[in-house]
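Colleague: give me coordinates for this.
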Amino acid sequence: MAALSIIFILFFVRDLDTRVVDFDGAVTSLKQKMAPLRKHFDSSLEKVNKDISD
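Modeller: You can find the predicted model right below:
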């Protein structure tokens, strides 16, 4: 019974590692896709702040 428990735990840890790696890859991909939009937003916000302060 202990051996079965150990096998289950090892399988769970391996599966969890795979899910974390996949999720990390998805987040990285999303950040790369959003980078141009973020730069545009930041520059536009900077321009608005400059216009308001003048």
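Colleague: can we go C-alpha only for contacts and neighbour counts from here?
Modeller: Noted.
Colleague: residues contacting residue 38?
Modeller: By CA atoms under 8 Å, 6 or more residues apart in numbering, residue 38 lies in contact with nothing.
Colleague: mind checking how far the strand or helix carrying it is from the chain centre?
Modeller: Taking DSSP states H and E as the criterion, residue 38 maps to helix 2-53. The chain centre lies 0 Å from the centre of helix 2-53; the measure is CA atoms, centre = their mean, to the nearest Å.
Colleague: OK, contacts around the residue nearest the centre of the chain?
Modeller: With distances taken as CA atoms, centre = their mean, residue 27 lies nearest the centre of the chain, 2.6 Å away. Residue 27 makes contact with no residue under the criterion CA under 8 Å, 6+ apart.
Colleague: let's compare: structure for the following, please.
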Amino acid sequence: MRESHIMKIHYLTALVAVGFVIIHIMIRFTHGSFANSLEFESVIANYKSIPYAIVLEAMLI
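Modeller: Alright, predicted model coming up:
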């Protein structure tokens, strides 16, 4: 594999990661205040939402 292909893959994965972070921040802003988002019930509700849980797990990769 040529170096240019490797760099394109590297840049693409960086853009995808930034996209996931943007989605995460947008969801945080729609859930109300920051203090409410830290409550235990709110954190558990995040992981019960399958699409949002997938976004959170994808950010960890």
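Colleague: and the counterpart of the residue nearest to the centre of the first structure in the second structure, how far from residue 40 of the second structure?
Modeller: When the second structure is aligned by TM-score structural alignment, the residue opposite residue 27 of the first structure is residue 24. As for residue 24 of the second structure, its distance to residue 40 of the second structure is 18 Å (criterion: CA to CA, to the nearest Å).
Colleague: residue 8 of the second structure too?
Modeller: Here residue 8 of the second structure is placed at a distance of 40 Å from residue 40 of the second structure (CA to CA).
Colleague: whereabouts in the first structure does stretch 52-59 of the second structure align?
Modeller: Under TM-score structural alignment, stretch 52-59 of the second structure has no counterpart anywhere in the first structure.
Colleague: how far off centre is that stretch?
Modeller: Centroid separation for stretch 52-59 of the second structure versus its chain: 5 Å, with CA atoms, centre = their mean.
Colleague: which residues does that stretch contact?
Modeller: So stretch 52-59 of the second structure is contacted by 17, 20-21, 23-24, 46-47 (CA under 8 Å, 6+ apart).
Colleague: okay if I get those as a markdown table plus distance to residue 34 of the second structure?
Modeller: Converted to a markdown table, those look like this (distance: CA to CA, whole Å):
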| residue | distance to residue 34 of the second structure |
| --- | --- |
| 17 | 22 |
| 20 | 19 |
| 21 | 16 |
| 23 | 16 |
| 24 | 13 |
| 46 | 14 |
| 47 | 17 |
